[in-house]
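Enquirer: Okay, structure incoming, though there's no sequence with it:
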C-alpha cells in the first residue's frame, strides 16, 4: 500500500523510542516502527536540515515537512521496519552541519545506530535512506564504513559545495557501488543539491540514478531547499517512494523472497 500522493503522508508515531550510548558521555535516540518482529528490510531514515527531529515517545516533534520524516510510514505500510534518526545528544542544541556530519564522531554514531538495529532485527537487510543534508551523513558511512549497510539511498543529495562541503567529493569504493542509489528531481533548483549536481555525482561514481520530475512548491531561495518543493518531491511522493522501493527490492529480492 502506498502513502498518499501529496505532502501530508504520515510520519512515524506508533513505535518505540530507543536511546543508547555512543561516544563518551553522548547518547543517540532513534524511533523504531515495524509491522512485524522480523521484517525483510529495515529502512534507517536520515532527514535534512540540521538533523534534529527531536524524537520523543510519539515520534518526531520537528521537521515534519521534511521528505524523509513526512513519508516515513510508507516503509511500515510496505512491510518493512522504519528507523527515524535524530541528532545525538551533544548536537541537539547546535544541530549537525556538514563538517560535523563528515566527522569521525558522526561515523561512530552511525556504527552505534546500525549495531542497535542489527541487534533488534538480526535477519533483516538494512538500507540507509537519506535526503538533502542527511546524505552527507550517509556519504560519510559510504566512504569510510560501506560494509555497515546492505543498501544506500541518497535523495536530493547535497552534491554541490557552496560554503559547506556537502558530498561533492564523494568517492564510493568500487565494490560497493552496486549498493548505491541516487535520486534527483529534474526541477530541483536548490543551489547545493540541484539536479545537475546529483546526476554528475551518480555518473562519477557509476552508481544507479533515478530521475523524478515535478514542479510543485518552492519559488524562493529558502523554500527551494525545503521539503515543500521539487527538492522534497512535493506532489510526487508516492511515485518517488515506489521507484526507490523497486530498486531496493531488485537489489535485495533474494532476501525478501526468503522471508
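Expert: Alright, I've got the coordinates. Treat the numbers as computed from the prediction; the structure is a model and nothing was measured.
Enquirer: all contacts plus neighbour counts: C-alpha atoms, from now on.
Expert: OK.
Enquirer: And residue 182, how close does it get to residue 247?
Expert: Going from residue 182 to residue 247 by Cα to Cα, to the nearest Å gives 11 Å.
Enquirer: now do residue 258
Expert: 18 Å.
Enquirer: mind listing the helices for the stretch 101-250 of the chain?
Expert: For the stretch 101-250 of the chain, applying DSSP state H, counting those that start in this stretch gives helices covering 104-120, 134-144, 195-205, 237-258.
Enquirer: that older thread, if you count surrounding residues, which of residue 258 and residue 247 has more?
Expert: Neighbour count, other Cα atoms under 10 Å: between residue 258 and residue 247, residue 247 has more, with 19 against 7.
Enquirer: Setting aside sequence neighbours, what's the nearest residue to that one?
Expert: residue 181 (7.9 Å; Cα to Cα, 6 or more residues apart in numbering).
Enquirer: My read is that that neighbour contacts residue 142, right?
Expert: No: applying Cα atoms under 8 Å, one finds residue 181 not in contact with residue 142, separated by 11.7 Å.
Enquirer: higher neighbour count, those two?
Expert: More neighbours surround residue 142 than the other of residue 181 and residue 142, with 26 against 21 (other Cα under 10 Å).
Enquirer: just to revisit the earlier point, contacting residues for the residue nearest to residue 247?
Expert: Shown in contact with residue 181 (Cα atoms under 8 Å, 6 or more residues apart in numbering): 152-154, 207-210, 247.
Enquirer: want to throw those into TSV with distance to residue 105?
Expert: Below are the contacts of residue 181 laid out as TSV (distance: Cα to Cα, whole Å):
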residue	distance to residue 105
152	20
153	22
154	21
207	27
208	29
209	29
210	31
247	31
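Enquirer: picking up where we left off before, any shared contact partners between residue 181 and residue 142?
Expert: By Cα under 8 Å, 6+ apart, residue 181 and residue 142 have these common neighbours: residue 152.
Enquirer: Check it against this one:
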C-alpha cells in the first residue's frame, strides 16, 4: 500500500512539473503575442495621426479616404481569418472564407496601386499657392507642418507625409493579414512575408488562385487553451486530419 501511494505521489509530482514547465515555456510566447498585438494597435493609431496631419496640410479628401478605406478593408480581412479559424466554422464555410480572403487581398493590391498612382499625379500637378499655402489659419501643428514657409518646403512636407502614410499602411496591412487581434501569428501560404516583409502584399499572386491551392495555418485554434497545437485546413477543406487539442 505504501509503495502504491508513493508511486501515485511520484506520478502526480511528474505531472505537476510537466504542466508547470509547459506553462513557463509558453509565457515568452504569450508575451510576444501580446507585444505584437500592442505594437499593431500603436502603428494603427500613428497612421491615423499622420493621415490627420496630411489632411490638415492641404485639405485633400481623397488622400484621407484612400488610407481609411484600406485600413477598414484590412480589418475586414482580419475578421475573415478569425472566423476561418473559429472551431464552430464548418468546412464548407471555410472554403468560402478562403475565397473571400483571396478576393480581399486582390482588392487591397488594387487600392495600393490606385493610391500610389493618384499620389504621383497629385504631386505632379499640385499648385502650392492655391492648393496648400492658402490654408494658413487654424492649424494646431504649425511648426511641424511648416505653413509659415509653405513656398519654401511645402512640397517636401507633403511628400514626406505621403511616404510615411504609405509605409504605415503597408505595416498595418501586413499585421492584419499575419496576426489575429490577440497577436497569434497566422501563416498565409500565398503571402511571402519572410522574403518581402511589409511589401508582401504587393508581391502576392492572387490571379486565378483556387482555394485548393493554398492554406492558412495558425499556432493554435482560436477557442482552445491547449498549447503546441497547429490548426490548418487542407485541400479538402478539413482540419488537416488533426483534431483540436492534439500536437503535430
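Expert: Cool, the structure landed. It should be emphasised that the depicted structure is a prediction, and the values quoted were computed from it without experimental measurement.
Enquirer: After superposing, what score do the chains get?
Expert: Overlay of the two chains. TM-score (TM-score structural alignment, normalised by the length of the second structure): 0.24; 104 aligned residues with a Cα RMSD of 6.3 Å.
Enquirer: Specify the helix with the largest residue count in the second structure.
Expert: Under DSSP state H, the helix in the second structure containing the largest number of residues is helix 2-58.
Enquirer: before we move on, the earlier item: mean neighbour count, the helices of the stretch 101-250 of the first structure: which tops it?
Expert: The highest average neighbour count among the helices of the stretch 101-250 of the first structure, using mean count of other Cα atoms under 10 Å, belongs to helix 134-144 at a mean of 25.
Enquirer: Can you give me the distance of the residue nearest to residue 247 of the first structure to residue 120 of the first structure?
Expert: From residue 181 of the first structure across to residue 120 of the first structure, the span is 25 Å (Cα to Cα).
Enquirer: same deal with residue 46 of the first structure?
Expert: 19 Å.
Enquirer: try residue 55 of the first structure
Expert: From residue 55 of the first structure to residue 120 of the first structure the distance is 19 Å (Cα to Cα).
Enquirer: Same question for residue 142 of the first structure.
Expert: Taking Cα to Cα, one finds residue 142 of the first structure at 22 Å from residue 120 of the first structure.
Enquirer: mind listing the helices for the second structure?
Expert: Going by DSSP H, the second structure shows helices at 2-58, 62-84, 91-125, 142-145, 150-178, 193-196, 200-203.
Enquirer: Can you verify my assumption that residue 211 of the first structure contacts residue 196?
Expert: No: using Cα under 8 Å as the test, residue 211 of the first structure is too far from residue 196 to be in contact (10.7 Å).
Enquirer: Look up the residues that both of these two are in contact with.
Expert: With contacts taken as Cα under 8 Å, 6+ apart, residue 211 of the first structure and residue 196 have no neighbour in common.
Enquirer: Does residue 140 of the first structure touch residue 99 like I think?
Expert: No: between residue 140 of the first structure and residue 99 there is no contact under Cα under 8 Å: 10.4 Å.
Enquirer: quick revisit: pick out the most distant pair among the contacts of residue 181 of the first structure.
Expert: Pairwise distances across the contacts of residue 181 of the first structure (Cα to Cα) peak at 13.4 Å, for the pair 152 and 210.
Enquirer: Those two - which one has more neighbours?
Expert: Under the criterion of other Cα under 10 Å, the comparison of residue 152 of the first structure against residue 210 puts residue 152 first, with 27 against 18.
Enquirer: so that one touches residue 129, yeah?
Expert: Yes: if you go by Cα under 8 Å, residue 152 of the first structure and residue 129 touch, sitting 6.1 Å apart.
Enquirer: how much space between residue 74 of the second structure and residue 171 of the second structure?
Expert: For residue 74 of the second structure, the distance to residue 171 of the second structure - Cα to Cα - is 11 Å.
Enquirer: Roughly how far does residue 240 of the first structure sit from residue 184 of the first structure?
Expert: Residue 240 of the first structure sits 10 Å away from residue 184 of the first structure, going by Cα to Cα.
Enquirer: hey, what's in contact with both of those two?
Expert: Counting by Cα under 8 Å, 6+ apart, the shared contacts of residue 240 of the first structure and residue 184 are residue 212.
Enquirer: who's in contact with residue 111 of the second structure?
Expert: The neighbours of residue 111 of the second structure, taking Cα under 8 Å, 6+ apart as the test, are 66, 70.
Enquirer: Could you give the number of residues near residue 74 of the second structure?
Expert: The number of residues packed near residue 74 of the second structure is 22, by other Cα under 10 Å.
Enquirer: go on, residue 42 of the first structure?
Expert: Other residues lying near residue 42 of the first structure total 27 when counted by other Cα under 10 Å.
Enquirer: pretty sure it is touching residue 126, no?
Expert: Yes: contact status for residue 42 of the first structure versus residue 126: in contact at 4.8 Å, counting by Cα under 8 Å.
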